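Student: A structural model of the following input is requested.
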Amino acid sequence: MSSHAFSAFINVEPSSSSGEEHAVPIAPQKAVSRVYHSVPQEHTPAPLELDNLQWGKKLKGPDVTESGYPTPSGAQTPSGFQTPRSPNDLEMSRAPSPINEEDGVDVTQSFSNPPMNRFRMVSVCLLNFGNGLGDAAPGALIPYMEKHYNIGYAIVSLIFVTNAVGYILAAFLVDAIRARFGRAKTLMFAEAMMSVGYVAIVCTPPFPVVVAAFFLLGLGEATNLAMGNVFAANLHNGTKMLGAMHGAYGLGGTIGPLMATAMVTSGHLIWSRYYLLVLAVTLSNLAFAGWSFWHYEAESGQPLLDTVQRVASQTQNGLPQTKQPGQFAGMAKAFKSKTVMLGALFIFCYQGAEVSISGWVISFLIATRHGNPSAVGYVSAGFWAGITLGRFLLSHPAHKIGEKVFVYGMVIGAAIFELLVWQVPNVIGDAVAIAFVGLLLGPVYPCATVVFSRAIPRKEQVSGLGVISAFGSSGGAVAPFTTGILAQAAGTFVLHPIAIGLFGAMLIIWFCLPNIRKRTE
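Tutor: This next block holds a predicted model:
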């Protein structure tokens, strides 16, 4: 069939004006403009949404408008529309959804992201180093304190009691202070309290003033310990970070008895002059911690999360609530947590055994093994050296094996070596066994802190770990005080059955803890 046959079906209309050119069809205007960053643009494109992502903010979850109310996830507020300004307006548009663990995934910080975390990690290590310098020295200085003030075991043990009272008081204050003033000022407050206590001790005042000074030391140590635990536990590979942090504590505990014994025996200085060294470290930590944590909340996005949580708690079905939770609501909730209560009991037994061994083993070697005071004063340093090596060397294998299983082996091994110290009548053998007790106890604290942090929701960790640190660490006063009272009546050998009994209680409490799956964020 030829082409001419089709011409009958085609009607070609001539243009109305032969002189006019045909108009080019115009594409419809885009309803929504798009920017493709791989294609050159006439104008500078707006930055990617990820460019504005801050550490600690949600990858998924509601954004927050200028008014402080959350908008639907992924939605943008057009420039021509008015942002809701009241809870009622918000309810008419869309109900708010508070940020919680189910809304999205937290961006886990690491040692180098954001970069300032390098200095913050060094700061918390130095804070714990200062704590170790202060905590380990009384074991070596107690014999000289007794001689200077002409007091016995029971009276000198009062320093452990007031130290525990400071720890317990910190549990009620640390979260409220952190929420009101931020982490930097909270850490500076803690170091200021410790500095006042050390200044009082350096002046060699009457013994009641020394007892009161140890209260300030406990208050400051518990505060910076809670802050450091929360920071390190939430970094990537928290077990390793906590191992480094608490390893620094063991390093301070190793150096402390060495310096204290050398200053008193070789330097012929009064016992209180040792605390000049600790005072210098504390003042340095005050300045460094304030500098490194000064912009922590801004970098972690904490003000944004606090705003959304506050708005969500104040609105229910679009209406403001008249009753708002107080500053201590987080701590009251922590007391209802099974993990927090078992964690506090576990750390109570751990700290009680650790401080009792460190504080009374030298008195045991002098009174029962008839050791030379100038020589056995270094045994306490061996114990803390073992703790330091354990935290630096065994924390990584604990992370590989599993913290829950690893702690069982460490506690059982520590109990066996403590039994050898009790039964082997040899000063050198006892000193070696004490060092092994410290080596096995070293990774227990950081491993336990990791397990607790996985079981406690992120927004409740400051209050939860604060309660664990404060009430748990009070065991570092109750057990040594009890040991001193019993040693006054029966003899210093009571140290060992007390320590072994505390190890047994740790195993029972650890067994009762729920199995917590490892976080994946």
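
Student: From here on, just use CA atoms for contacts and neighbour counts.
Tutor: OK.

Student: Name the residues of stretch 177-190 that are buried.
Tutor: 177, 178, 182, 183, 184, 185, 186, 187, 188, 189, 190 (16 or more other CA atoms under 10 Å).

Student: For residue 461, state which of these is nearest.
Tutor: Using CA to CA, residue 178 is the member of the buried residues of stretch 177-190 that sits closest to residue 461, with 12.1 Å.

Student: Report the secondary structure state of that closest one.
Tutor: helix (DSSP: H, G, I helix; E, B strand; the rest coil).

Student: Secondary structure element holding the closest residue to it other than its chain neighbours?
Tutor: Nearest non-adjacent residue to residue 178, counting by CA to CA, 6 or more residues apart in numbering: residue 186, 5.7 Å away. Here residue 186 sits within helix 158-202, counting by DSSP states H and E.

Student: could you give the angle of the helix or strand just after that helix to helix 158-202?
Tutor: For helix 158-202, the succeeding helix or strand toward the C-terminus, using DSSP H and E, is helix 207-233. In terms of direction (axes from the mean of the first three to the mean of the last three CA atoms, to 10 degrees), helix 207-233 departs from helix 158-202 by 100 degrees.

Student: I have a second one here; can you model it like the first so I can compare?
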Amino acid sequence: MATFFLLIIYLAFISLGLPDSLLGVAWPIMHKEYGASFETAGLLSMIIAGGTIVSSSMSGLMLKWLGTGKVTFISSLMTAAALLGFAYAPSLMWLIVLAIPLGLGAGAVDAALNNYVALHYKAHHMSWLHSFWGVGATLGPIIMSYHLVGESGWRDGYFTIAMIQFALVIILLLTLPLWKRVVHKANDESATDTTANHNETDATISTHDAQNKKVSPLKMKGVKATLLAFLFYCGTEATMGLWGSSFLVNVKGLPASVAAQWVSMYYAGITVGRFITGFITLKVSNKILIRSGQFIALTGALMLLLPLPTTFSLIGFIMVGLGCAPIYPCMLHETPVRFGKEQSQHLMGYQMAVAYTGATLLPPLLGWAASLTTIAIMPYVVVFFIIAMLFGSERGNAVLKGIKYQVK
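Tutor: This next block holds a predicted model:
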């Protein structure tokens, strides 16, 4: 039953990943059709991520009212309907309106599912879970680039993604009556697994629970530094996804369809990296994986920044993706170990909100700066974001030096 439950969660994360990379890939063509300015993509991205922040912060209340199964179903349905609307939107104003349910649909289920997996499953499940998000994020640009090459254009690309999304909605609807039974069974099985294999980690978590139970989550040791790392991680990931295609088209001179394929390779790097990370977590701690990923991403960003041939820039895209792969799931999985089960749901929500804030504010800032200068500044900004993320992460490690990291 626990395996079946994980399969449903994986499908939900494919659903979450599918639309995340579409706007950046299609925008070089879309903005010309609508007569919109180049930086308008930043506004749309901000609205989408803003809706995600709102629904993520309200996830606890919605889960209490509806339960995880219904929230997952409704969230995916809203996303599918919004994507279908994008395919037929007659004006920019309609895109702005549709961006609201697109963002709201992604947020509510995210924090709840991440917290559940962090509490009840091993670290490799968290990496594989986010690898399935990468499957969706990788398929999106591939499908869109196929339509950009042909005569059908970006609208049919959005339509195709919407149909895939609706297929996932149907699967969620068919399994909805079984959700409660699966959840109860999964709780029992994961509890057994935790008892058998994670006694040492549970002892660490219990100690933190006793220490942090009466402390306000935002006043706990290491929280602010950790939130800073989340802010700049998602800023890095979203900036690469939103502006990467425009950088390759306008600076490197690649066709839009080819640039879309390389952005897809960036997301493929995240996907494959997270799949591999799932196995590495069996032997290597989350702390080491987070740090290693940050240095790999920084190396890839420097390859974009340096005046090297285009081939090196394309390799840099893949390296940034591979570097990003372990960072987010490993930081999420560390939450109950660092701060205890008592506070993990609250802090998971805060972490998701700050992460979405990074995705909301930082890419539009680059778009605004690029409109005043040139999109060629993108690599410099990405390098700064990665260094800031590394600082927050290492600062958190220093503050939490007394907390023992377990090899999961």
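
Student: So the residue nearest to residue 178 of structure 1 is in contact with residue 176, correct?
Tutor: No. Look at residue 186 of structure 1 against residue 176 with CA atoms under 8 Å: they stay out of range, at 9.8 Å.

Student: And the helices in the stretch 301-408 of structure 2, which stretches?
Tutor: 310-333, 335-339, 341-372, 378-399 (DSSP state H, counting those that start in this stretch).

Student: now for these, which one comes closest to residue 85 of structure 2?
Tutor: helix 341-372 (21.4 Å).

Student: Kindly state which residue of structure 1 is aligned to residue 247 of structure 2.
Tutor: Under the alignment (TM-score structural alignment), residue 247 of structure 2 pairs with residue 364 in structure 1.

Student: and its match, how many neighbours does it have?
Tutor: When neighbours are defined as other CA atoms under 10 Å, residue 364 of structure 1 has 22 of them.

Student: which residues sit in contact with it?
Tutor: Residue 364 of structure 1 is in contact with 492, 493, 495, counting by CA atoms under 8 Å, 6 or more residues apart in numbering.

Student: Residue 347 of structure 1: which of the residues you listed is nearest?
Tutor: Closest to residue 347 of structure 1, out of all of the contacts of residue 364 of structure 1 and judged by CA to CA, is residue 495, at 18.2 Å.

Student: next structured bit after whichever strand or helix holds residue 187 of structure 2?
Tutor: Using DSSP H and E, residue 187 of structure 2 falls within helix 179-197. As assigned by DSSP H and E, the chain's next helix or strand after helix 179-197 of structure 2 is helix 199-212.

Student: contacting residues around that next one?
Tutor: Here helix 199-212 of structure 2 has contacts from 194, 220, 336, 337, 338, 339, 340, 341, 342, 343, 404, 406, using CA under 8 Å, 6+ apart.

Student: try it again with 7 Å
Tutor: Identification of contacts with helix 199-212 of structure 2 by CA atoms under 7 Å, 6 or more residues apart in numbering yields 336, 337, 339, 340, 341, 342, 406.

Student: Tell me the buried residues within those residues.
Tutor: 336, 337, 339, 340, 341, 342.

Student: Now for the buried residues of stretch 177-190 of structure 1: which two are most distant?
Tutor: Of all pairs in the buried residues of stretch 177-190 of structure 1, the most separated under CA to CA is 182 and 190 at 12.5 Å.

Student: returning to what we had before: against structure 2, where does the helix holding residue 186 of structure 1 fall?
Tutor: The aligned range for helix 158-202 of structure 1 is 43-87, by TM-score structural alignment.

Student: for stretch 3-13 of structure 1, same thing?
Tutor: By TM-score structural alignment, stretch 3-13 of structure 1 lines up with nothing in structure 2.

Student: one step back: so which of the contacts of residue 364 of structure 1 wins on neighbours?
Tutor: Going by other CA under 10 Å, residue 495 tops those with 26 neighbours.

Student: Give the aligned equivalent of that residue in structure 2.
Tutor: In structure 2, residue 495 of structure 1 lands on residue 378 (TM-score structural alignment).

Student: so how far is residue 4 of structure 2 from its match?
Tutor: In this view, residue 378 of structure 2 and residue 4 of structure 2 are 42 Å apart by CA to CA, to the nearest Å.

Student: Spatially nearest residue to the counterpart of residue 259 of structure 1 in structure 2, not counting backbone neighbours?
Tutor: In structure 2, the residue paired with residue 259 of structure 1 is residue 143, using TM-score structural alignment. Leaving aside its sequence neighbours, residue 143 of structure 2 sits nearest to residue 157 (CA to CA, 6+ apart; 6.3 Å).

Student: Next up, identify which helix or strand the one you found is on.
Tutor: helix 153-175.

Student: returning to that earlier point: farthest-apart pair in the buried ones among the contacts of helix 199-212 of structure 2, please.
Tutor: 337 and 342 (10.7 Å).

Student: Pick out the residue nearest the middle of structure 1.
Tutor: What sits nearest the mean C-alpha location of structure 1, by CA atoms, centre = their mean, is residue 229, with 1.5 Å.

Student: residue in structure 2 matching that residue?
Tutor: Using TM-score structural alignment, residue 229 of structure 1 lines up with residue 114 in structure 2.

Student: Roughly how far does its match sit from residue 149 of structure 2?
Tutor: Relative to residue 149 of structure 2, and taking CA to CA, residue 114 of structure 2 is found at 37 Å.

Student: repeat for residue 113 of structure 2
Tutor: 37 Å.

Student: Looking at those two, which is more packed in?
Tutor: More crowded of residue 113 of structure 2 and residue 149, by other CA under 10 Å: residue 113, with 20 against 14.

Student: Quickly note the distance from the nearest residue to the more buried one once chain neighbours are set aside to residue 179 of structure 2.
Tutor: Nearest residue to residue 113 of structure 2, sequence neighbours excluded (CA to CA, 6+ apart): residue 9, at 7.3 Å. According to CA to CA, residue 9 of structure 2 stands 11 Å off from residue 179 of structure 2.

Student: and the angle for the helix holding residue 157 of structure 2 with helix 68-88?
Tutor: Using the same axes, to 10 degrees: helix 153-175 of structure 2 against helix 68-88 is 160 degrees.

Student: And helix 153-175 of structure 2, what's buried?
Tutor: Applying 16+ other CA under 10 Å to helix 153-175 of structure 2 flags 153-162, 165-166, 168-169, 172-173 as buried.

Student: what's the answer for stretch 369-378 of structure 1, then?
Tutor: 369, 371, 373, 376, 377, 378.

Student: contacting residues around the fourth one?
Tutor: It refers to residue 376 of structure 1. residue 362.
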